[in-house]
Every structure is written in C-alpha cells, then in structure tokens.
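Chemist: take this sequence and fold it.
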Amino acid sequence: MTTKLSRPLALGLAALLSGCGWLDSDYARPELTLPGAYTQAPAQPRRVADDWWREFGDADLDRLVDRALARNNDLTASVEAVRRARLQAGLAQGDLYPSVSASAEISRTRTLDSPHAIERKNTVSLGATWDPDPWNALGRTRDAASLEAEAAYADLNEAARALAATTADLYWQLVYYRQRIALSAESIAYARRTWELAQARYAAGAVSSLDVLEAEQSLRSQEASDTEFRQSLVETENALAILFDGPPAQVDAPRRVLPVGEPPAVDPGLPVEVLERRADLRAAEARLQASLATADAMQASYLPSFSLTGSLGSSSVSLTNVLTNPIGSLGAGLALPFLNWRQMERNVAVSESDYRAAVANFRQTLYAALADVENALSARRQLSQRHDLLQRSVETARAVEALYETRYRAGAADLQSWLDAQEKRRTAEASLLANQLDRLTAQVNLYRALGGGATLPQARVDAADDLL
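Modeler: The predicted model follows:
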C-alpha cells in the first residue's frame, strides 16, 4: 500500500532531513560574452591612472577637483549611505547572538477604603532569548546586508569618480565660454569696422544705404549672440561653484584659453578588466550576490525554527530582600512556517525572480560599460580627425574673407558677399573652438568609461568608517 504525504508534511520532512547551510548557494558570476579586445583601441596607449585629471597638467583643475572631493554635499550623502549600510550590517550580525533584557519595578498600592494600608511590591528580572538559526537564515540575511555595505562603498567610489568628471567637464566649459566670449568680442569689433567702412563709402556716394543696413544687421546679430555666451558662462560658473558646498559665486580659475594639441593616448586594457576597474560594476555585482543571499534567506526562513529563552527574577515586599528568593525559568519554542506552503512558494518565487532580474541588469550594465569605452575611444579618434579638417577649413575661410575684403574695397564685389565670407569664417573658428572642447570632454569620458579612480580624502574615509 502506498501512502501519499500531504504537500506541507513532505516539505516539512525535507526540511528536517536537511543540514545546516543546506540552502546556501555558491555565487558564480553569470555567463558573459566579452570580446578579446576593444575594436577602437589606440596603437600606442598609456595605462589609465587613478586621479586621472592630473594627466591634463592643469594646476587649477587639480585644485578644483580636490576641493570638490573634500567638500561636495552629494559625496557627503554617499558617505552617510555607506555608514548606514555598515550599521545595518552590524544589526544583522547582532541578530545571530542572544538578546538580553533586564528590568526593575517598584510599586506602591493604596486602596481608597483603607488609605493607611499600603501594599508594596519590588521586582527585578533578567531575561535572554536566542534563535540558534540552524538553517543559516539569519546568517544569509547578514551576508546580504554585508554585501549591500560593499555595494554602498562602491557607490561612494563611483560618486567620487563621477564628481571628478563633472568638475573637469564644467571647468573646461568655463574656459571655453571665456574664450568664446573673447572670440565674439573680436567678431563684434570686426563687424563694427565693417559697418563704419560701409557708412564711409555711403557718405562718399560709392554705395547705397543697403550696404549700411546689411553691415549694421551683421553687427547687431553678433552682439545678440554674445549675450547668449555670457549667460552660458554665468550658468556654468554657478554650476561649478555649488560643487564646493557653497552658494553660486565666481570660481577662482584664471585660465582663459583651452589647451591645444593631442590628448595622451589611453590604454583601455582588456574588456574583462573593466569589471574590476569600474566602481558601478563592482556595486552591481555586490548587489547581485546580495540578491542571491536574500533568496537563500527567504527559503531558509520557512524551515522549522526554534528559540530558547531563559529568565531569572525575584519579587519582595521589602526592597532590601528583593534578591533573596530568585526564581529561574527556561523555555523553548518551535515554529513550523512551512505549513503556509502557498505563501512560502510565492515568496520564494519572488526572491528567485528578483535574482534573475539582477542577473539581467548586471549583464546589461556590463555591456553598456563596454559600449561606453568603445564610444569614447571612437570619439577620441573621430574628433582628432575632425580637428585637422576644421583647422584647414578655418585657414581657407580666412583666405576667402581676405579676398572678398580686398575686392569690396576695390569696388569689385558687393558687401553681402564679404559679409557672407565673414560669417563663414566666424562659423569655422567657432567650430574649431567647439572641437577643442569636445576633445577634452571626450578625454574625460574615456577616463570615466575605463573606471579611472578618484582618491577619496582621508577625512571622507574616516567618516565612512565611523560606526560608533
């Protein structure tokens, strides 16, 4: 005869036959498809270094990044997130140990019928409770909290890396707008001289009033554009200033011209190395492991569990005799949560689904990181080629403009042709300057994509380690 066990009982027996740590899962990094090398890697590279912004050789940039790392409020919030995660891990560790409690009570009771009769009672007690955790449910919860603390610290490093990149980007934009305003001032002065020339020729009867109006329109257009550049300068300077835990203000960085020349080539290394370099990937993998530990803890939480309790106490009408006749007690409790097997199945399924989603997110984060590197390497190369072409475009535009000026002064060309040549020259010069900014920004993006680090000030590290 065959006897069929009910599903809850079968689950219970399976749990009873299991040993300590039976549900602990060994983490293995998900299968990943990684190329052997980057397709856009340079021929003669240099390895990316920590504190990568110093590669630009700009003392003002170095000083601003160091100040941001020391004072930025967002980074302070990240430090507190690390402290909180580490404190939570400490609380989870404490759940593995017995908890102790103590109390003392003194009471005096008087009835209304007999106001002179007072009932006295003095009580003291000491108790302890311990959950042995035979299936390591609390242990895996502790593991998940510890891994979350590791992820929070990686988040802090990622925040520092992003802050350094943001500071560098804003610094180069600040210098760019200063140089762009200087270029605009030159264009306005040139447009004004052209207008004055048209007025002089009109007064001499050599041209019509149309030339004067066209020249003035060109001048006013340049002046209008200049106001946009000045507004962008203010916004950029304010964005940079508030990185240093202060109100909007002028930034002490006197540089007025962007650096020229080829940025140093950077060795991207092997694609697999990005897993160790980038703090955001380290955080994602730590949370992936934490998700696995949480799934283990969820399954173990439905296995039979028991708790041990003990207490020691005494009571007396006299305060001096309160410890004379202590009474002790011991107790044990058994819980069978697997009896709620439907709820158990769903909760376990949810935790397993969370882990699978974390695996997919980790893979996608890694592939996006590899794409960031490829894009940054390609941008560096393409912007370098674009720079050479734009340089030639500027030279040609200046030559064409000079010819039109000569022809206009000789009366062989109309003013509009000269104004068009001026506009093409201004556009070419502006494009070349924008390319210089783009190349610096691309270099910053490359350092960031490769996981170039930012050394945290010791005060930040000490604050994250301060756990009371």
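Chemist: for the rest of this, base every contact and every neighbour count on C-alpha atoms.
Modeler: Fine.
Chemist: how close does the most centrally placed residue in the chain sit to Trp130?
Modeler: Closest to where the C-alpha atoms of the chain average out (Cα atoms, centre = their mean) is Ala159, at 4.0 Å. Here Ala159 is placed at a distance of 40 Å from Trp130 (Cα to Cα, to the nearest Å).
Chemist: before we move on, what about Asn435?
Modeler: For Asn435 relative to Trp130 (Cα to Cα), the value is 67 Å.
Chemist: now swap in Tyr367 and tell me
Modeler: Tyr367 is 46 Å from Trp130, by Cα to Cα.
Chemist: now do the helices in the protein.
Modeler: Here the chain has its helices, by DSSP state H, at 7-17, 59-71, 73-94, 137-203, 209-241, 274-277, 279-300, 341-409, 415-449, 458-465.
Chemist: who wins for proximity to Trp52 among these?
Modeler: helix 415-449 (6.8 Å; Cα to Cα).
Chemist: this one next, for a side-by-side:
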Amino acid sequence: MSKTPSLRLSVLATAALLAGCSLVPKYERPAAPVPTAFPTVSGATAPAAAEGQASAPVPWEQFFTDARLQRLVRLALENNRDLRVAVLNLEQARAQFQIRRADQFPTVNAAANPSRGNSQITGDIVNNFQVGLAVSAWELDFFGRIASLKEQALAQYLASDEGRKATELSLVASVANGWLTLLADEELLDISRRTLATREESIKLAKLRFDNGVASELDYRQAQSLTEAARATYAQQIRQRSQDENALALLLGQPLPDDLRAGLQGAKLADAAAMTSLPAGLPSDLLVRRPDLRQAEQQLIGANANIGAARAAFFPRIALTTQAGTVSNELSGLFKSGSWGFSIAPSLTLPIFDAGRNQANLEVAQASRGIALAQYEKAIQTAFREVSDALAGEATLGEQARAQQAQIEAEQARLRLSELRYSNGVASYLDLLDAQRSLFTVEQSAVQVRLAQLQNQVALYKALGGGWSEASLGKQETTNR
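Modeler: Model prediction:
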C-alpha cells in the first residue's frame, strides 16, 4: 500500500455529482380504460358522492355494525395465515429495498494483510504487514443503474404493502360472507325442519286414510315421496351447514367460538345488523381507494425502473477499491509515526461484445413493462366491472326480495285454501301436496335472495375499496415480526 500522503479526492467528488444520472423512462399514470361513470340499471340511479368530491373509504368497523361479526373479523386479522404471509412478504420486500439502498454506499471493512516473500532487490526474506480500512469495488453510479434497481425495489415494497391491504380487505369481506352464509344455513335448516315435521304428519294422515279406504294408494305414495324429499333436503343442508362452518374456521385461523356457535341456533338473516350505505363516487376514485389497483400501479412503476437499469448496462461501469491504514515490515512498527498510507484503484468495465445479452435484457425489461401495463389496465377494468355488478345487484335485489316475500304470502294463503278444500272433498290430495311443495320452494328461494342481497352489499364494499383499521394493521405487523 502506497504511503503517498493526502491524495486528492476529486474523483469521489465527481462521482457524487454524476451519480443520479438516470436512464429510467419518465413515468406517467396511464389513462383509465373505463367509462367516466358507472352504468345504471333500468333507470335506477347508483348512489354517488357529492359533485367534485371523492368518497372516502369506510373502515370495516363502521360498515359492519354487527358486534358478533366484528369479533370474528378481529379473530381473522389476528390468526389468518394468508394475512400472515402477506405481512411477511412485506417484510421481505422491505429488506430487499434496504439491500438495494445499501448498494449506493461504499462498504467499509477492516483489513489485515500480512505477507512474506523474497525481496526482488536483495533476495532476502521480507515481511510486510498492513492494517487499515478497505473499500472493495464500490460502483460509482454514473448512469443510474443502482438507483434504478433501488427504485424498482422501492416499488416492489410499496406493492407488497398494498398487497397486504388488499389481502386484509378480501379477508374481511370473506369473513362477512361466511357469517351471513351461516345465518342463511340456520334459517334454511329451520324451514326444512318445520317442513319435514309437517310432511311426516301428512304421511301419517295419508296412511290412515289409505288404510281405511278413504284415499287411494296414489295419494299415500305422493305424500311419502314428498316426505322423503324433505328428509333428503334436510340432510343435505346439515352437511352444507357443517362445511360452511369449516370454511369460516379456516378464515378465522381457529374454530368458531363456542358461544357464537350456540347463538346461531334458530338465527335468521333478519337478525343480521344493517350495513352502512356506501356512495359509489366516480370510477377514478377506485385508483385511489382500491389497494389492488395501487399494487398493480406500483408493479408498473417497478417494471419502468427496470428499463433504466437495463439501459445503464450499455454504458461503462466504474468501481473504486481503496485502502487506508498503516504498513510496516515489522509487526511492532505498524502504529509508529510515518507508517500511514493510502491507496486508490479505480476500475472501468466497458461492454464491447456480449453476444446481444444487454440488448436482450433491455427487450425483456421493455416487454415486462408492457405486461405490467396490460395487467394494470385489466385490474382497472375488473374493478369497474365489480362495482358495476354490485350496483346492478343493489338496484334489483331489493325488488326481488320484496317480490319473493309477496309470493310467500300468496303461497301460504294457497296452502290454507288447499287444506280447506281437501278437507271438504272439493280438491284432490295432489293439490294439497303441490301447495306444500311450492311453499317450501319459495321459502328457500326467499332466504337465498336475502343472502344474495346482503352479500351484494359486502361485494360493493369490497369493490369500492372498503377501508381498514390502521390500528389493526399495526397490531398485525407487530404480531408477525
């Protein structure tokens, strides 16, 4: 190591001035490939935000007002494994960004280099001891290659953060849907249980009438068939109820609490607390509110930054290796006066022939950006469709539910009349059984429509970007670190 005192550091100053030269294409957010307003259904007007204002996300605690559902959502946020993976992906992306950021700075190491060899002048054995600080191959980022990679890593980190929020939003919506499904299962089971009991009484009556020659065997067999059909439906719904509870337990990351399971018995969808109404706002609001769209945009920004790194590979790469410390022929003289020295060794690598590797890497980066752009635009179109579908459901499911309820009332009146007519010998037993079957079918359909109406509200909440509790997110990060 040379003992030349105080070499100029102009090279380092020049590097500092030139570093930051970037070949990254200027990023501009692409125009949203969707209409400027959501469609309406049969003249129905979708709820909208005040003119000129963007509707703000509603935290899930404010949207879902049912205390039982809120408890389940909190359990899921604490224990769901998919959300844990999303948090760990964020931690991984954060660490990767720190690695790329560190590449912009020199790495300083302590160095000790003892050596022993023949002197080229005297031929004697000579010892050489060097101790100091060393910087090995620090790249001077003249053309922004490292800065581009850091920008790409930052975009990936931000995309992972949005991915975590998207996972939480999806989890909250899934838990809500699972809870509503269980309520519907309980209501369907209650309908099937009552229907089966009624038909078992009917078959007893039909058997008694058949045995006494009052009714034909056909009436008895028809009653028997409907009874067994109700029994089969009841068994199917018990199985479906168990499977739906298992699905909810998977989302929660633990079994359904015993008190909530016990409280479900005899529950109905009408028992579900009302959800907060949401303004749809404008399609452009989705770019701000939906975390999956922000995630897709960050991935596009990262792909754009990769082009800058690929372009920089065509230009010279300059690196510095330096060492400063003390050198002596004797170990005891390392720290004596006059033993200090400094060396600097720049290196330059200029690509001349690489068989088209750099060009191919650039084309890969450009194609990747094109893919990211298409995925971003597709994500916007998907979001627009999801909101439009949910608004269409909101405009029609309410009327469908009212029509179903009116049909139930009509079928109940029909059944009473059929029973009266049959008991007076005016109508056949087939008319009575048909009225029972129709009422059972309509009651089941009404529950399904009510479930679809409530789940459509959840879908609209999710499609509009929902909202999340920053406190719960912070707790989730702390839990999984």
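Chemist: which residue in structure 2 lines up with the residue nearest to the centre of structure 1?
Modeler: Under the alignment by TM-score structural alignment, Ala159 of structure 1 pairs with Thr167 in structure 2.
Chemist: so its match sits right up against Leu83, yeah?
Modeler: Yes - counting by Cα atoms under 8 Å, Thr167 of structure 2 touches Leu83, with 6.3 Å between them.
Chemist: residue contacts, Arg439 of structure 1?
Modeler: By Cα atoms under 8 Å, 6 or more residues apart in numbering, the residues touching Arg439 of structure 1 are Pro263, Arg380, Leu383, Ser384.
Chemist: buried only: go through those for me.
Modeler: Neighbour-count burial (16 or more other Cα atoms under 10 Å) is assigned, among the contacts of Arg439 of structure 1, to Arg380, Leu383, Ser384.
Chemist: tell me the one of those nearest Glu423 of structure 1?
Modeler: Distances from Glu423 of structure 1 to the buried ones among the contacts of Arg439 of structure 1, taken by Cα to Cα, are shortest for Leu383, at 23.1 Å.
Chemist: looking at structure 2, name the residue matched to the closest one.
Modeler: Leu383 of structure 1 maps onto Leu397 in structure 2, by TM-score structural alignment.
Chemist: how near is the residue nearest to that match when sequence neighbours are not counted to Leu269 of structure 2?
Modeler: Sequence neighbours aside, Gln453 is the residue nearest to Leu397 of structure 2 in space, at 5.6 Å (criterion: Cα to Cα, 6 or more residues apart in numbering). The spacing between Gln453 of structure 2 and Leu269 of structure 2, counted by Cα to Cα, is 11 Å.
Chemist: ditto for Val73 of structure 2
Modeler: Val73 of structure 2 is 18 Å from Leu269 of structure 2, by Cα to Cα.
Chemist: with Gln237 of structure 2 instead?
Modeler: For Gln237 of structure 2, the distance to Leu269 of structure 2 - Cα to Cα - is 16 Å.
Chemist: and Thr478 of structure 2, by the same measure?
Modeler: 36 Å.
Chemist: okay, those two: which has more neighbours?
Modeler: Leu269 (20 against 10; other Cα atoms under 10 Å).
Chemist: on that earlier part again, give the contact list for the match of Ala159 of structure 1.
Modeler: Asp82, Leu83, Ala86.
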